[in-house]
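Novice: need a 3D model of the sequence below.
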Amino acid sequence: MKLKIPEATIIRLSLYLRNLCEMERKGHVTISSEYLAKSLGIKSALVRKDLAYFGEFGTKGVGYDVKDLHAQILRIFGLNANWNVAIIGEPGLAVFLDNNFKKRGFVISSIFNLDPEKVGTVVNGVRIQAMDSLEATLKGKNTRLVILAVPAPVAQEIADKLVKAGIQAILNFVPVVLNVPPWVKLRNVDLVMHLEILTFCVGTQRVRLVESRGKRPWIGQA
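Specialist: This is a model prediction of the structure:
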């Protein structure tokens, strides 16, 4: 029976990875679970529990070897080898993501766009292709990860094409609900929703500030 890893653990592993990368860059040799936990504002027992899902790491009384733990978590994520990533839609994402992506093992290997005027132009060394070459290119480059940032009306149609091309994971920036088979992993990034949450928090904070000053708040006030 395959052990089910909690999603919260996977998220924290990604944060551990960032911290270990920084620690290794600074020349640290060992790190304790307490130090790693403190940097994330959690308890050290949770760090040890997260790592225990994947085996035994570190030495009691000494801590973890930074370089080794970094390598082990990279292996857990499958990042001990590069992953080809395709961008469907907004080519500006390639510029925004490229440097950080490369450091973490993700290579933007292809970009596709619906606009004929953008096809053929080069972004960060990658030539933008037309959608009719989608399936052949993705299969030819063994691409399994896609970032989707297209107009909402065509998102499902393109998602269907991605499934046909053998894509296994989609990071969806389009504010629509996509229907994909269960073997395709889908993560939605709804920027508008996150902005609405932020405006709610800012608005609530402003109301509390007004109330603390003894004034009657008007919610719609700018």
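
Novice: can we go C-alpha only for contacts and neighbour counts from here?
Specialist: OK.

Novice: now do the end-to-end distance for stretch 24-35.
Specialist: Terminal residues of stretch 24-35 lie 14 Å apart, using C-alpha to C-alpha, to the nearest Å.

Novice: tell me how many other residues crowd Glu34.
Specialist: 16 (other C-alpha atoms under 10 Å).

Novice: assign a three-state SS to it, would you?
Specialist: helix (DSSP: H, G, I helix; E, B strand; the rest coil).

Novice: so it sits against Ser44, correct?
Specialist: Yes - taking C-alpha atoms under 8 Å as the definition, Glu34 is a contact partner of Ser44 at 4.8 Å.

Novice: what's next to the helix or strand hosting Leu13, contact-wise?
Specialist: Assigned by DSSP states H and E, Leu13 falls within helix 7-25. Residues from elsewhere that reach helix 7-25 (C-alpha atoms under 8 Å, 6 or more residues apart in numbering): Leu36, Leu40, Asp50, Val66, Lys67, Leu69, His70, Ile73, Leu74.

Novice: which stretches of this structure form strands?
Specialist: 30-31, 64-65, 83-89, 106-112, 122-123, 126-129, 145-149, 169-172, 185-188 (DSSP state E).

Novice: now those as CSV including distance to Val207 and mean neighbour count?
Specialist: Output for those, formatted as CSV (distance: least, C-alpha to C-alpha, whole Å; neighbours: other C-alpha atoms under 10 Å):
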stretch, distance to Val207, mean neighbour count
strand 30-31, 43, 18
strand 64-65, 47, 19
strand 83-89, 40, 23
strand 106-112, 43, 23
strand 122-123, 45, 14
strand 126-129, 48, 19
strand 145-149, 36, 22
strand 169-172, 34, 20
strand 185-188, 31, 14
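
Novice: and this one, please, so the two structures can be compared:
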Amino acid sequence: MATGRTHRPATRSRGIPEATVARLPLYLRALTALSERSVPTVSSEELAAAAGVNSAKLRKDFSYLGSYGTRGVGYDVEYLVYQISRELGLTQDWPVVIVGIGNLGAALANYGGFASRGFRVAALIDADPQMAGKPVAGIPVQHTDDLERIIQDNGVSIGVIATPAGAAQQVCDRLVGAGVTSILNFAPTVLTVPDGVDVRKVDLSIELQILAFHEQRKAGEDGGAAAAPTPQAAAAAADQGPDGDVPAVMPA
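Specialist: This is a model prediction of the structure:
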């Protein structure tokens, strides 16, 4: 079985915009649901509605994949599932390590969606010696002293950081030094990485602040006068894309 070190997704080399790449998982989720219901074809309007985008944007995104559908028929669901999975690099096995097995890390380890989407949790790592050897989601936790060896032994190129903020940069540096080139960061801090390393940041507090901004704006509209936004909300609004979209996962 192939591992994450044998292949990189083709999206960048094919010139697919990052905004399109960010929407491909949304299309794949909607298509997978259609496939599970044995739906053979889907129109751009139906798929766009299921993915939460407009149909013109969907057709533009699919044009980067070389898929244009068939007039009067739509898109072949199974073929699109394969095509998008291939572009995202999900037709192979991606070993992943999770560092920081507190409440969040343990919840991630127990998440059943990784395996069905091409990701295998190869190791769980924590700095607490008392955690060493304890099984979480059927996987024994290993100590951070062995991080580099674990990365090398499992051919890992994707790491998940679920540590406290104060430990995240050091863990990041060690992951990168061991050969990890993609990091999903749940720690509430911004990581510094060298060129060639991709970081995606998941910050639930930021997402809640964005929702608070929209709730405040709606309340202001209902009351006839919008209240002045908080600095956090103003920053959230400034981070919106040219189409007014706020990404579900904020890039670092």
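
Novice: quick one: TM-score?
Specialist: Between these two chains, after superposing, the TM-score reads 0.87 (TM-score structural alignment, normalised by the length of structure 1); 216 aligned residues with a C-alpha RMSD of 2.5 Å.

Novice: residues contacting the counterpart of Ala123 of structure 2 in structure 1?
Specialist: With TM-score structural alignment as the criterion, Ala123 of structure 2 lines up with Ser110 in structure 1. Listed by C-alpha under 8 Å, 6+ apart, the contact set of Ser110 of structure 1 reads Val85, Ala86, Ile87, Val126, Arg127, Ile128, Gln129, Thr137.

Novice: if I pick whichever residue in structure 2 pairs up with the fifth one, what's in contact with it?
Specialist: Arg127 of structure 1 maps onto Pro140 of structure 2 when the alignment is built from TM-score structural alignment. With C-alpha under 8 Å, 6+ apart as the criterion, the residues that contact Pro140 of structure 2 are Ala123, Leu124, Ala132, Gly133, Lys134.

Novice: specify which member of those is nearest to Val190 of structure 2.
Specialist: Set against Val190 of structure 2, the nearest of those by C-alpha to C-alpha is Leu124 (22.2 Å).

Novice: the strands of structure 1 into CSV, with extra columns for distance to Lys2 of structure 1?
Specialist: As requested, those are exported to CSV (distance: least, C-alpha to C-alpha, whole Å):
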stretch, distance to Lys2 of structure 1
strand 30-31, 30
strand 64-65, 26
strand 83-89, 24
strand 106-112, 27
strand 122-123, 41
strand 126-129, 39
strand 145-149, 23
strand 169-172, 20
strand 185-188, 18
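
Novice: mind checking how far the equivalent of Val21 of structure 2 over in structure 1 is from Asp50 of structure 1?
Specialist: Taking TM-score structural alignment, the alignment pairs Val21 of structure 2 with Ile10 from structure 1. According to C-alpha to C-alpha, Ile10 of structure 1 stands 8 Å off from Asp50 of structure 1.

Novice: ok, now Gln156 of structure 1?
Specialist: For Gln156 of structure 1, the distance to Asp50 of structure 1 - C-alpha to C-alpha - is 36 Å.

Novice: map Ala51 of structure 2 across to structure 1 for me.
Specialist: Under TM-score structural alignment, Ala51 of structure 2 pairs with Leu40 in structure 1.

Novice: residues touching the counterpart of Val156 of structure 2 in structure 1, list them.
Specialist: With the correspondence set by TM-score structural alignment, Val156 of structure 2 lines up against Thr143 in structure 1. With contact taken as C-alpha under 8 Å, 6+ apart, Thr143 of structure 1 is in contact with Trp83, Asn84, Val85, Ala86, Ile167.

Novice: go on, Gly92 of structure 1?
Specialist: Val123.

Novice: before we move on, what about the one 3 residues further on?
Specialist: Shown in contact with Val95 of structure 1 (C-alpha under 8 Å, 6+ apart): Val123, Asn124.
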